[in-house]
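# sequence first, predicted coordinates after that:
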Amino acid sequence: MFGIQLSAIFTSKASFAAIDQALAIVEFDPKGYVLRANEKFCAALGYSLPEVKGKHHSLFADPAYARSPEYTEFWAKLGRGEGDAREVSYLAKGGADVWVEACFTPIRNSRGVVQKILSTAIMIAADQRRTAGSDAKFDAITRDQAVIEFTPEGQVLCANENFLELTGYTLAEIKGQHHRIFVEPEFANSSAFAEFWASLRAGKFVASD
């Protein structure tokens, strides 16, 4: 379900630092090996970055699941460029289960080839398991910002209350609509707009005033 998230305020690098502090973030290569993990991810599972870098995602998975056909298909799906969002139980270094709401987003290069998988997650308490959906994810990530989430093609998946209040829409009015409804028609029909979305699909950060 996880698509492209755009803040109504694009220009502040501080907002990205805040996201890095709020979310457990880990990047994998297309085969599932860790490229990078932020401090929140490492701390939640009791590892240091050197301990996980280069290790396979199966290090954090239940051993039985890691050997299953479902797990093989999960990584095959990501390698094909299909995103995934699910409630996940990660296995911490000490053996404890750490429950998260995780989104796995394939990032493509300019040739359209998947070059890495970005996983972002929020921790969920035991009493929130199987009830923490996309609305809870948005509230936790962007409580103080206006945020909208799109598919890689630009269709609206979800938007938080701040965004809806700012634009005067209801979620029902915009869900499934294209980003172009929020911009001037001249820009929506321009090559710059097409390039903007091509850059986002390629995993590039795009800033706008």
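Happy to help now that I have it. Since this is a predicted model, take the numbers as computed values, not measurements. Numbers count the residues shown, from 1 in each chain.
# for the rest of this, base every contact and every neighbour count on C-alpha atoms.
Noted.
# Glu82 touches Arg108, doesn't it?
No: in this structure, Glu82 is not within contact of Arg108 by Cα atoms under 8 Å, at 10.9 Å.
# contact partners for the spatially closest residue to Ile19 that is not a sequence neighbour?
Sequence neighbours aside, Ile141 is the residue nearest to Ile19 in space, at 6.8 Å (criterion: Cα to Cα, 6 or more residues apart in numbering). Going by Cα atoms under 8 Å, 6 or more residues apart in numbering, Ile141 touches Ile19, Ala22, Leu23.
# got another, please set it beside the one above:
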Amino acid sequence: VKYATDITAQKLQTADFQGQLDAIGKSQAVIEFEMDGTIRWANDNFLNTLGYTLNEIKGKHHRMFAEPSYASSPDYAAFWQRLNEGTFDAGEYKRLGKGGKEVWIQASYNPIFDPSGKPYKVVKYATDITAQKELQRQVAENAERERIAAEELQRKVEQLLEVAVAAGQGDLTQAITVDGIDSMGQLATGFREMIRNISQTLEQVNGGANQIDAGSS
């Protein structure tokens, strides 16, 4: 009876373990490698994410998913060295799919050990975060554009203030370099026209005064 109970418990444990693996496989991209980086197997989620069939990648090296500059770097060699030492690696990784398609994944590379404690394969569990990375890129680009626009606006305001201060002190010779079709550009155009009109008026007044002086003398 005890033997039968042990077998039943073992079967339940195995079924539970397999059920967990199946659940992971349904929600995540999974791929297995030999310790030298050769691809053993990948599930449909992984294949769909990278755009390959299993026949197109099985037996090839992991470097097919990496940018050539990284695949030939000391960092890449160290990456596989750590895995061979039994150390897992996790983080966000930029990978290349079929046709050079850029794919970002949140992944963990997990060495699997044999009964003697020696790693004999690496299993990677990954989630496609390409959309999130693209959104982050767009947000960063928008923030940079807004920063540049704010700096340009500040420059225009400061330049117009300098001209206004100079005009208030009687100096109407300061050039207004602000232009454009935005509100600041339109303001600068109006300001420029105003200063030109004031200058012309002053010239006329000065001219009239000179004529009066000449007539009185």
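Arrived safely. Given the structure is predicted, the values throughout are model-derived calculations rather than measurements.
# picking that back up, what's the closest of the contacts of Ile141 of the first structure to Leu59 of the first structure?
Nearest to Leu59 of the first structure among these: Leu23, at 19.8 Å, using Cα to Cα.
# that closest one -> the second structure?
Using TM-score structural alignment as the criterion, Leu23 of the first structure maps onto Gln28 of the second structure.
# picking that back up, in TSV: the contacts of Ile141 of the first structure, plus distance to Glu70 of the first structure, secondary structure and neighbour count.
As requested, these are arranged in TSV below (distance: Cα to Cα, whole Å; DSSP: H, G, I helix; E, B strand; the rest coil; neighbours: other Cα atoms under 10 Å):
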residue	distance to Glu70 of the first structure	secondary structure	neighbour count
Ile19	31	helix	14
Ala22	30	helix	17
Leu23	26	coil	20
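# hey, where'd the helices end up in the first structure?
13-22, 39-45, 49-52, 63-66, 69-79, 134-141, 161-167, 171-174, 185-188, 191-201 (DSSP state H).
# in CSV, list those helices along with distance to Phe104 of the first structure.
Putting the helices of the first structure into CSV (distance: least, Cα to Cα, whole Å) gives the following:
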stretch, distance to Phe104 of the first structure
helix 13-22, 16
helix 39-45, 14
helix 49-52, 18
helix 63-66, 17
helix 69-79, 8
helix 134-141, 14
helix 161-167, 24
helix 171-174, 24
helix 185-188, 29
helix 191-201, 14
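# for Val98 of the first structure, which of those is the nearest?
Using Cα to Cα, the nearest of the helices of the first structure to Val98 of the first structure is helix 39-45, at 7.3 Å.
# what residues in the second structure pair up with that closest one?
By TM-score structural alignment, helix 39-45 of the first structure lines up with residues 44-50 in the second structure.
# buried residues, the matching stretch. List them.
For stretch 44-50 of the second structure, the neighbour count (16 or more other Cα atoms under 10 Å) marks Asp44, Asn45, Phe46, Leu47, Thr49, Leu50 as buried.
# no further questions, thank you.
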